[in-house]
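Visitor: Build me a model from this:
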Amino acid sequence: MRREPVANSVDAWLKRLAPEQRAALEKLRAQILAAAPGAEETISYGMPTFVLHGHLVAFGAFKKHLSFFPMNSVVIAENADALEGFVTSKGTIQFTPDKPIPAALIGKIVKAQIAQNLEVASERAAAKKAKGASKPKATK
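Guide: You can find the predicted model right below:
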């Protein structure tokens, strides 16, 4: 079986989908970008991924469902009540074009992931600074 080459942009990736899947994911894309102004779009692991201070969220399309990937299992667990009725796992929320994830919940999840990414970036910067401060100075 011949595989199609990986799309090189989110627009190209979306164009390959059935119209109802494309419409649902274009709406999700707009919600993500509204919640994360400045996020960069890329294709990572063959799916549209949004990057802001690290990987933020991604989405995918499958034969019988669509998936939203928050890149953080904690945010899915923290929103378990709001996600009742959706199929979830540690890393994904499955939905369909006729039963999308509520926009307010998408915004909440994206903003929580931005906060998580900023926290991790801050911790890394502090660790790097501390490591640099503990190195002995070179003498001439």
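Visitor: C-alpha only now, for contacts and for neighbours.
Guide: Noted.
Visitor: contacting residues for R22?
Guide: Counting by C-alpha atoms under 8 Å, 6 or more residues apart in numbering, R22 touches 14-15.
Visitor: ok so it is a helix residue?
Guide: Yes. Per DSSP: H, G, I helix; E, B strand; the rest coil, R22 lies within a helix segment.
Visitor: Now do it against K15, distance only.
Guide: 7 Å (C-alpha to C-alpha, to the nearest Å).
Visitor: R124 now?
Guide: 38 Å.
Visitor: Could you do P48 as well?
Guide: 12 Å.
Visitor: For these two, indicate the residue with more neighbours.
Guide: P48 (23 against 11; other C-alpha atoms under 10 Å).
Visitor: Would you do the same for the sequence below? I want to compare the two.
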Amino acid sequence: MMTSELRRFFDSPAVREILENPQYERLRQEANDDMWHEVTAYWLNVNRKRRRVTQKQIAKSLGITQPGVCQMLKRPATIGKLWRLCRAMGGELEVNFVVDGKRYPLLGEPDPSDPDAWMLSPTAEGRAQQ
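Guide: Reported below is the predicted structural model:
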């Protein structure tokens, strides 16, 4: 149940104007994307420094310049970019989908005990292998 203070907040003209703006959803999503990028860049740098890995070392591993690494960290994060940076720091990127406490990896090798793992085999023929 909404408290009266919270109700007054959402009923205020200024907040109503923001929420009723046709651009609100787009702007909210852009703000979320920007925040995700900032948080990701922050934690990449924290972990890079914890491992005592320099941008110059990453650049050498990736075959680019140190300013190129700096620019990579300033641009929006993509799975590919995160994967390359993690590998260059000696790690690996894990992306998982979790449903009802069960973890399904989206990158890398499937769990062999998963009954649907056969679908990811390069020789899969479109049916479960017996």
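Visitor: Please state their TM-score.
Guide: TM-score of the superposed chains, computed with TM-score structural alignment, normalised by the length of the second structure, equals 0.28; 56 aligned residues with a C-alpha RMSD of 4.3 Å.
Visitor: can I assume E119 of the first structure sits in a strand?
Guide: No. According to three-state DSSP, E119 of the first structure belongs to no strand; its state is helix.
Visitor: Now for it, how many residues are close by?
Guide: E119 of the first structure, neighbours per other C-alpha under 10 Å, totals 13.
Visitor: Can you give me the distance of it to A125 of the first structure?
Guide: 10 Å.
Visitor: again with A35 of the first structure
Guide: The value you get for A35 of the first structure to A125 of the first structure, if C-alpha to C-alpha is used, is 25 Å.
Visitor: Same drill for these two, tell me which one is more crowded.
Guide: Remark: of A35 of the first structure and A125, A35 carries more neighbours, 18 against 12, as counted by other C-alpha under 10 Å.
Visitor: What strand or helix carries A133 of the first structure?
Guide: helix 103-134 (DSSP states H and E).
Visitor: Quick check: buried residues in that helix?
Guide: 106-107, 109-114, 116-117 (16 or more other C-alpha atoms under 10 Å).
Visitor: can you list those in JSON lines and add distance to V87 of the first structure?
Guide: Converted to JSON lines, the buried residues of helix 103-134 of the first structure look like this (distance: C-alpha to C-alpha, whole Å):
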{"residue": "I106", "distance to V87 of the first structure": "15"}
{"residue": "G107", "distance to V87 of the first structure": "19"}
{"residue": "I109", "distance to V87 of the first structure": "16"}
{"residue": "V110", "distance to V87 of the first structure": "19"}
{"residue": "K111", "distance to V87 of the first structure": "22"}
{"residue": "A112", "distance to V87 of the first structure": "20"}
{"residue": "Q113", "distance to V87 of the first structure": "20"}
{"residue": "I114", "distance to V87 of the first structure": "23"}
{"residue": "Q116", "distance to V87 of the first structure": "23"}
{"residue": "N117", "distance to V87 of the first structure": "25"}
